[in-house]
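>>> coordinates only, sequence not included:
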């Protein structure tokens, strides 16, 4: 299971998965705040841990900046974690599935706020709404 931050939460979830589902689960740092490295990191993970059959993008940095005072730096940070890196992971995973003949699954978990605005949620809502774009093969 990949994570960007929250290594203790990732470890706890992996322990629960092992206990409840009797399957191996390992927390793996990915670094979603550095999108230029996502593709290489994806391939490093495959090389180290073996093939995968699914990807679940569940990253989310929630920002409550007012839509009337958006900051360009914060906009880039939120879009990087909530949109750019998940799309790059989706692209790398989809390409990997096609190249290797894997009938895998990719799930992008967004938020109810991709359609239902929240006060001060301009950046979060926009980033989650954009993650619903379909990819075609």
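Happy to help now that I have it. Not measured: the values here are computed from a predicted model. Residues are numbered from 1 along each chain as shown.
>>> all contacts plus neighbour counts: C-alpha atoms, from now on.
OK.
>>> gap between the residue of the chain most remote from its centre and residue 123?
For the chain, the C-alpha farthest from the mean C-alpha position belongs to residue 68; by Cα atoms, centre = their mean, that distance is 27.5 Å. Going from residue 68 to residue 123 by Cα to Cα, to the nearest Å gives 11 Å.
>>> neighbours around residue 9, how many?
12 (other Cα atoms under 10 Å).
>>> where along this protein do the helices fall?
Taking DSSP state H as the test, the helices found in the chain are 7-21, 38-49, 72-79, 85-100, 122-130.
>>> below is structure B, check it against A:
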């Protein structure tokens, strides 16, 4: 495991699923972690879990699509944990609705969290990094949906493709400030957000048969990935789409 001792990281949506897996991975490497998420009860449980792995952990309740919440969360994070070293833009929601039945309100609801939230969070992280003048790492969590079409996922797909473009732009624009940005693209992973899909035998058979390793991932398998992408020693690694999908997108 890499050493992230002394590094402060933020993980949005880090109170469960993949986000918690990324947060624990950073903590296991010695980093301190701030969880930004809305559910106070799940936040408390996540802090307890992360703290068991060594680093200091805090949780800040807030909405990633609310500009004031994000600004306040960053101030509190830096005040309690010290200068920002890594920011993981992971928070997201999903809505599975056929295109012809998707309302404008639903479209905007998904993009407000996934894409507007990604913009507001990474902009605040960028401002903090530039102000500190010490460089840093941004990890934007997208989806394998950037490589294929998925019926009933118009808003989700648009948001995740937008995040990939945002991440590439951040990598170019922030490089002169020694701030790296990479896009993490996870494959099918067992999380609370997709328990309905996990219960669908036909869907599980279709997706696992298309995945060369013949299974879905568990969030714990992203521990090392998080530590790698957060590592401040990797000063030349930026603008990369890091696929961790069991080979799904190449098969």
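Received the coordinates, thanks. As the structure is a computational prediction, the values presented were derived from the model and not from experiment.
>>> corresponding residue for the residue farthest from the centre of the first structure in the second structure?
In the second structure, residue 68 of the first structure lines up with residue 100, judged by TM-score structural alignment.
>>> looking at it, residue 38 of the first structure is touching residue 85, isn't it?
Yes. If you go by Cα atoms under 8 Å, residue 38 of the first structure and residue 85 touch, sitting 6.6 Å apart.
>>> who touches both of the two?
When contacts are counted by Cα atoms under 8 Å, 6 or more residues apart in numbering, the set common to residue 38 of the first structure and residue 85 consists of residue 32.
>>> between those two, who's got more neighbours?
Between residue 38 of the first structure and residue 85, counted using other Cα under 10 Å, the more crowded position is residue 85 (24 against 21).
>>> for that one, what are its contacts?
So residue 85 of the first structure contacts 32, 33, 34, 35, 38 (Cα under 8 Å, 6+ apart).
>>> so what does residue 122 of the second structure match up with in the first structure?
Under TM-score structural alignment, residue 122 of the second structure pairs with residue 90 in the first structure.
>>> distance of the residue nearest to its match when sequence neighbours are not counted from residue 53 of the first structure?
Nearest residue to residue 90 of the first structure, sequence neighbours excluded (Cα to Cα, 6 or more residues apart in numbering): residue 106, at 7.0 Å. From residue 106 of the first structure over to residue 53 of the first structure the distance is 9 Å, taken as Cα to Cα.
>>> of the two, give the one with the bigger neighbour count.
A side-by-side neighbour count of residue 106 of the first structure and residue 53, using other Cα under 10 Å, places residue 106 first with 15 against 12.
>>> skip the chain neighbours and tell me the closest residue to the residue at minimal distance from the centre of the first structure.
With distances taken as Cα atoms, centre = their mean, residue 57 lies nearest the centre of the first structure, 3.4 Å away. Spatially, and ignoring its direct neighbours in sequence, residue 57 of the first structure is nearest to residue 108 (4.8 Å; Cα to Cα, 6+ apart).
>>> give me the neighbour count for the aligned partner of the one you found in the second structure.
Using TM-score structural alignment, the partner of residue 108 of the first structure in the second structure is residue 140. If you count neighbours by other Cα under 10 Å, residue 140 of the second structure ends up with 26.
>>> test my guess that residue 140 of the second structure contacts residue 163.
Yes. If you go by Cα under 8 Å, residue 140 of the second structure and residue 163 touch, sitting 6.9 Å apart.
>>> any common contacting residues for these two?
Common neighbours of residue 140 of the second structure and residue 163 (Cα under 8 Å, 6+ apart) are residue 118.
>>> give me the number of residues near the residue nearest to residue 107 of the second structure when sequence neighbours are not counted?
Excluding its sequence neighbours, the residue lying closest to residue 107 of the second structure (Cα to Cα, 6+ apart) is residue 155, at 5.3 Å. Neighbours of residue 155 of the second structure under the rule other Cα under 10 Å: 23.
>>> and residue 72 of the first structure, by the same measure?
8.
>>> do the same with the one 5 residues further on
As a burial measure, residue 77 of the first structure scores 18 neighbours (other Cα under 10 Å).
>>> what of the one 10 residues further on?
Residue 87 of the first structure has 22 neighbouring residues, counting by other Cα under 10 Å.
>>> which one in the second structure is aligned with residue 40 of the first structure?
With TM-score structural alignment as the criterion, residue 40 of the first structure matches residue 71.
>>> so its match sits against residue 124, correct?
Yes. Counting by Cα under 8 Å, residue 124 is a contact partner of residue 71 of the second structure at 6.8 Å.
>>> please list all residues in contact with the equivalent of residue 43 of the second structure over in the first structure.
In the first structure, the residue paired with residue 43 of the second structure is residue 10, using TM-score structural alignment. Contacts for residue 10 of the first structure were tallied using Cα under 8 Å, 6+ apart; they are 1, 2, 3, 27.
>>> buried ones among those residues?
Among the contacts of residue 10 of the first structure, the ones that count as buried by 16 or more other Cα atoms under 10 Å are 2, 3, 27.
>>> looking at those residues, which is nearest residue 81 of the first structure?
Minimum distance to residue 81 of the first structure across these is 11.1 Å, recorded for residue 3 (Cα to Cα).
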